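Chemist: Based on what follows, work out the 3D shape:
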Amino acid sequence: MGHMFRMRVDYAAEVIPVFILSQPERSDFWGNGKSPNQKPVPGISILPIGFRFLLFEKSRIRPFAVGKLGGVVFNQKAFSPAASKYNFNIQAAAGLLYAVNKRYDIRLEPFEFFHISNGYMAASNPGMDELAVRVGVTYHFSSTVKD
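Modeler: Got it, this is the predicted structure:
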């Protein structure tokens, strides 16, 4: 996309085609579990709005930060019987990219924040906040690292 404050700015989007939430079998209005048993609730997440900020774009090790906004649709009401199947999804992460060669990077995200809630589109708005660590491999369709 371009540069801002000496950082490369890229468009970022994500699709999670299989999203499985584990929630209590029975819960109250606010989403508090009323059963020790868990049940899976499948869904799909699409995050079409996002930006990645990349420092030192020509070096092998590049710090980055990324933020994305989108939604999750479950096949039934999630978190509470008074909630919604439609929820917002917000993600923020920071980490390092290590350039293996022109096409591949190894990605380490020691910090990832993940939020899901319906934003009070229903009577009840229980949600989920998660912190995670992610490790991955990135493939570039066009080479970005110069020899």
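
Chemist: From now on I want contacts and neighbour counts done on CA atoms only, so please keep to that.
Modeler: Fine.

Chemist: Ala132 - nearest residue in space that isn't next to it in sequence?
Modeler: In space, and not counting its chain neighbours, Ala132 is closest to Glu112: 5.0 Å by Cα to Cα, 6 or more residues apart in numbering.

Chemist: Measure how buried the one you found is and give me the count.
Modeler: Look at Glu112: counted by other Cα atoms under 10 Å, it has 18 neighbours.

Chemist: Toward the C-terminus, what is the element adjacent to the biggest strand by length in the chain?
Modeler: For the chain, the strand reaching the highest residue count under DSSP state E is reported as strand 38-54. Read in the C-terminal direction, the helix or strand following strand 38-54 is strand 61-74, with elements assigned using DSSP states H and E.

Chemist: circling back: residues in contact with the longest strand of the chain?
Modeler: Outside of strand 38-54, the residues that reach it under the criterion Cα atoms under 8 Å, 6 or more residues apart in numbering are 7-25, 62-76, 78, 89.

Chemist: Kindly recompute the last result at 7 Å.
Modeler: Taking Cα atoms under 7 Å, 6 or more residues apart in numbering as the criterion, the residues outside strand 38-54 that touch it are 7-25, 62-75.

Chemist: and for comparison, fold this next one:
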Amino acid sequence: MEEKRIKTMLPDGTIRATSIRIFAKEGAGLIELPLPDGTLRRYEAVDIWTAFRAMWNEMEHGGVRLLCAGARRDATISGMARSMCGGRKAYIVHKGQAARVADLVDIFDHAEPMQVGTARQQRDFIRDWHKSFRTD
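Modeler: Sure thing, here's the model as predicted:
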């Protein structure tokens, strides 16, 4: 178990730090998020990336933005990074350029508000990134 401090941005623009607990083992990932009202949200999945996405989607639905590298529009995960790092590392990619090991970041690393987007914006960016390699 690892405890990590992350920041979120509330719908009114207030930035708040919170602690999450991350549990990772082969074939499973769990993130626990204590809420201000004392309840505990649990996001369990096949790996940390999938658990992160579940947490991100729920927060996004409530108007809260995760200020984490995994929520950046230009973040993507590869199968190799997923299997070797349990979904904990993602690439920050640039159109027309292949992902490099130097581009790997921890999905819980801080990201500035202007860098993060919605899950849909991330999907769209990654789709466009893939298209940027086409030569037709």
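
Chemist: TM-score, when you put one on top of the other?
Modeler: Once the chains are overlaid, their TM-score stands at 0.26 when taken by TM-score structural alignment, normalised by the length of structure 2; 47 aligned residues with a Cα RMSD of 3.2 Å.

Chemist: Buried only: go through the contacts of strand 38-54 of structure 1 for me.
Modeler: Applying 16 or more other Cα atoms under 10 Å to these, the neighbour count classes 7-9, 12-13, 19, 21, 23-25, 62-74 as buried.

Chemist: how near is the residue nearest to Ala132 of structure 1 to Gly2 of structure 1?
Modeler: From Glu112 of structure 1 over to Gly2 of structure 1 the distance is 24 Å, taken as Cα to Cα, to the nearest Å.

Chemist: for whichever strand or helix holds Glu112 of structure 1, packing partners?
Modeler: Using DSSP H and E, the secondary-structure element containing Glu112 of structure 1 is strand 104-117. Packed against strand 104-117 of structure 1 by the contact rule (3 or more Cα pairs under 7 Å, 6 or more residues apart in numbering; DSSP states H and E) you find strand 86-99, strand 128-139.

Chemist: winner for burial among these?
Modeler: strand 86-99 (a mean of 20; mean count of other Cα atoms under 10 Å).

Chemist: Against which helices or strands is it packed?
Modeler: Using 3+ Cα pairs under 7 Å, 6+ apart as the contact definition, the elements that strand 86-99 of structure 1 packs against are strand 61-74, strand 104-117.

Chemist: Determine the longest strand present in structure 2.
Modeler: In structure 2, ranked by residue count with DSSP E as the criterion, the top strand is strand 15-25.

Chemist: Please name every helix or strand in contact with it.
Modeler: In this structure, strand 15-25 of structure 2 packs against strand 2-9, strand 28-34, with contacts taken as 3+ Cα pairs under 7 Å, 6+ apart.

Chemist: so can I have CSV of the helices and strands packed on strand 86-99 of structure 1 showing distance to Gln38 of structure 1?
Modeler: As requested, those are exported to CSV (distance: least, Cα to Cα, whole Å):
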stretch, distance to Gln38 of structure 1
strand 61-74, 16
strand 104-117, 18
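
Chemist: returning to that earlier point: could you check the angle the longest strand of structure 1 makes with strand 61-74?
Modeler: Computed by axes from the mean of the first three to the mean of the last three Cα atoms, to 10 degrees, the angle separating strand 38-54 of structure 1 from strand 61-74 equals 140 degrees.

Chemist: Distance check, the residue lying closest to Leu96 of structure 1 once chain neighbours are set aside against Gly71 of structure 1.
Modeler: Take Leu96 of structure 1 and drop its neighbours on the chain: the residue closest to it by Cα to Cα, 6+ apart is Pro63, 4.4 Å away. Remark: distance between Pro63 of structure 1 and Gly71 of structure 1 (Cα to Cα) = 27 Å.

Chemist: ok, and for the longest strand of structure 2, which residues are buried?
Modeler: Applying a neighbour-count criterion of 16+ other Cα under 10 Å, the buried positions in strand 15-25 of structure 2 are Ile15, Ile20, Ile22, Phe23, Ala24.
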